[in-house]
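>>> sequence plus the predicted model coming up.
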Amino acid sequence: MEMHVSLVPGLLELKNPVLSAAGTFGSGLEYLPYGDITQLGGIITNGLTLRPCMGSPMPRIAETPSGLLTSVGTQNDGAEHFIREVLPQLPWQDVPIIPNLNANFVDDFSELAGMLAAEEGVAALEVNLSCHNDNRSGQRFNQNPVTAARAVSAVKKAAKDKPVIAKLSPQIMDIVEVARSVEAAGADVISCIGKVQGLAVDVRERRAMLGNITGGLSGPAVKPLALRCVWQISRAVDIPVIGVGGIRCAVDVLEYLLVGAHAVAVGSASFSDPETIFRIVRDLPAVCEEYGIDDLSEFRSSLKV
């Protein structure tokens, strides 16, 4: 069965609809012992910043019922280190490499995009719009359709011919309004959802379970919310959507495609079992056959409502 997905014709072509999600797969090199990363649809890297970032205080991970609460704080060695030391080791000629951009100012997003887009090994850029906007008292970029659009527009201008993916979080008044605004600003693809902010506490110790107090919730607990967002957004925009949240098996992939996604990104499931994403890619053709799906493009958005 044909698994190929054309997210941006001629510019972002995937051999299958399964990508890794930012913040859960390292650069991709960390998962080489567990499978062939060139067989993935694409690799969205850990978040990158202009300068090295130490990240959040420990502890950074807490288990919750049906989910994982994390606060890593975008720890990374900076974009220059990625370009110089990491990107040359990645099989970018065989699988699309998509850096995830993190910044607190629009100008920083623009500078990051310009640096990375200039590299032949970078296929596209993902803009993390859940970042705090320091020009708006720390309000997240995607909480406001205007600031979300400004960030995407700046990245799109600096990225030149490289496709831009806008990653949205549901913790906003109207995710559809923000989706429309980033589409108008030039986004080629929308990814959703980013992590939902949550809190876990230890009653015995009277403490929060994360050093940063709050963190991002991911895993099966968020999948119904993510499916709803993908369904709403895919009906409101004309650009492809990547579904993210709670994907653990090939059937989960089909659920996202059914509600309108063109592709998916596997996240925290890779923490509990590093072979998860490789197993999903292997299983997907057989599961499609089991459900009588001959053409993914015809199956997409076929939810009966």
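Received the coordinates, thanks. This is a predicted model, so every value here is computed, not measured.
>>> going by C-alpha atoms from here, please, whenever you check contacts or count neighbours.
Fine.
>>> list the buried ones in stretch 128-142?
Applying a neighbour-count criterion of 16 or more other CA atoms under 10 Å, one finds Asn128, Leu129, Ser130, Cys131, His132, Asn133, Gln139, Arg140, Phe141, Asn142 buried in stretch 128-142.
>>> hang on, the first one packs against Val164?
Spelled out, that is Asn128. No: counting by CA atoms under 8 Å, Asn128 does not reach Val164; the two are 10.8 Å apart.
>>> residue ranges for the strands of the stretch 151-300 of the chain, please.
Along the stretch 151-300 of the chain, counting by DSSP state E, counting those that start in this stretch, strands occupy 164-168, 189-192, 196-199, 201-202, 207-208, 214-218, 241-244, 263-266.
>>> got another one to weigh against that:
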Amino acid sequence: MKKTTRVKMPQDQDISPDMSVDVGGLKLKNPVLLASGTCGYGVEIGDLIDLSALGGIVVKGLSLKPRQGNPPPRIAETPCGLLNSIGLENIGIEAFIRDKLPWLRKINTRVIVNILGNSQEEYASLARRIDGTDGIDAIEVNISCPNVLAGGLAIGADPNAAAGVTRAVKAATGLPVIVKLSPNVTDIVEIARAVTAAGADAISLINTPVGMAIDIDKRRPALGNVVGGLSGPAIKPIALRMVWQVAGAIDVPIIGIGGISSASDALEFLMAGASAIEVGTATLVKPSVAIDIIAGVRDYMKKNNFLRIDDLPIPRD
């Protein structure tokens, strides 16, 4: 992680902190994004909050063709969290560009498209289709998908496969490429280094850990797919630890994700070395939470004399 020199705000002047950040060439007005999967394609939450106040929105993951997803039940509440087994249901890239993107183009915020596939070729095809499409500012690559050519092993669990997908996407687009890492690995730093060496402009982490719940009355798994991804406050300590580890090992910007539901949570991730954060599950509880987080981070910076987001990371020896 690059070291930063803190610039203090003059005590005798009321200067608003600069909330803008540059994440691998993606310039954001502030470091707060809505995470993929929890805000649909934007229109679903557009009547509830002012999306133009955000740094950006990461739309629901998209594949080459529409996906039906997993059988219900797809969601199960857990203490301090949520299990979901949506199964990457989506309308496909063509329907998104035709039906959803025109609405998003009217919103004054950055639009990041999350892509998913089962092979390098699928990821590259998606990146080529997106490249140069008006209204899309960056690509987030979900590498938690199973690699069908490797017996179903998650791409993000294999450094070589993760690097291969990253190279394929980078070769297919001139947009900033953000690789979203899975926490379901032995060594998160190894994966981060692999995708960074392959050309990732930024890294977002973490995706959801795998979990399970059982309905004791029905005596069967609570989810139709048996297991699902755990999100919400329960995973924040895991996500924060991984952001800290990765920030100390690589030089590309990091977007922190996992259990962020307040300005204090966001500040922890920014202090751990993240350049920006994504808010996910908390949006389902309080749609305006991302707006509150922006205000809270700004207030903290003013109170503690920080001029820039880049001044927030904890110094490392």
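Looks like it arrived, so ask away. A quick note: this is a predicted structure, and the numbers were derived from the prediction, not measured.
>>> mind checking the TM-score on these two?
Overlay of the two chains. TM-score (TM-score structural alignment, normalised by the length of structure 1): 0.95; 301 aligned residues with a CA RMSD of 1.3 Å.
>>> which two of the buried residues of stretch 128-142 of structure 1 have the greatest separation?
For the buried residues of stretch 128-142 of structure 1, the farthest-apart pair by CA to CA is Asn128 and Gln139; their separation is 13.5 Å.
>>> for whichever residue in structure 1 pairs up with Asp292 of structure 2, list the residues it contacts.
Taking TM-score structural alignment, Asp292 of structure 2 has Arg279 as its aligned residue in structure 1. Contact partners of Arg279 of structure 1, counting by CA atoms under 8 Å, 6 or more residues apart in numbering, are Cys249.
>>> looking for the alignment partner of Asp18 of structure 2 in structure 1.
Aligned counterpart of Asp18 of structure 2 in structure 1: Glu2 (TM-score structural alignment).
>>> list the contacts of its match.
By CA under 8 Å, 6+ apart, the neighbours of Glu2 of structure 1 are Asp295, Leu296.
>>> now do it against Leu14 of structure 1, distance only.
Separation of Glu2 of structure 1 from Leu14 of structure 1 (CA to CA, to the nearest Å) stands at 11 Å.
>>> where exactly do the helices run in the stretch 201-317 of structure 2?
Shown for the stretch 201-317 of structure 2, the helices assigned by DSSP state H, counting those that start in this stretch span residues 236-247, 263-272, 281-285, 289-303.
>>> tell me which of those helices sits nearest to Ala172 of structure 2.
helix 236-247 (26.0 Å).
>>> distance from that closest one to structure 1 after superposition?
Aligned to structure 1 and superposed, helix 236-247 of structure 2 gives a mean residue distance of 0.5 Å (mean CA distance after the TM-score superposition for structure 1).
>>> for that helix, packing partners?
Other helices and strands packing on helix 236-247 of structure 2, by 3 or more CA pairs under 8 Å, 6 or more residues apart in numbering; DSSP states H and E, are helix 188-197, strand 202-205, strand 254-257, helix 263-272.
>>> now those as TSV including distance to Asp131 of structure 2 and mean neighbour count?
Listed next are these as TSV, based on distance: least, CA to CA, whole Å; neighbours: other CA atoms under 10 Å:
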stretch	distance to Asp131 of structure 2	mean neighbour count
helix 188-197	20	21
strand 202-205	17	26
strand 254-257	22	29
helix 263-272	30	22
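>>> give me the neighbour count for the equivalent of Cys288 of structure 1 over in structure 2.
Alignment note: Cys288 of structure 1 maps to Met301 in structure 2; criterion TM-score structural alignment. Using other CA atoms under 10 Å, Met301 of structure 2 has 23 neighbouring residues.
>>> corresponding residues in structure 2 for the biggest strand by length in structure 1?
Among the elements of structure 1 assigned as strand by DSSP state E, the one spanning the most residues is strand 42-48. Residues 56-62 of structure 2 are matched to strand 42-48 of structure 1 when aligned by TM-score structural alignment.
>>> who's in contact with that stretch?
28, 32-42, 51, 88, 90-93, 109-116, 140, 142.
>>> so which of these sit within helices?
Using DSSP state H, the members of these that fall within helices are Ile93.
>>> give me the buried subset of the contacts of stretch 56-62 of structure 2.
Using 16+ other CA under 10 Å as the burial test, the contacts of stretch 56-62 of structure 2 include 28, 32-42, 51, 88, 90-93, 109-116, 140, 142 as buried.
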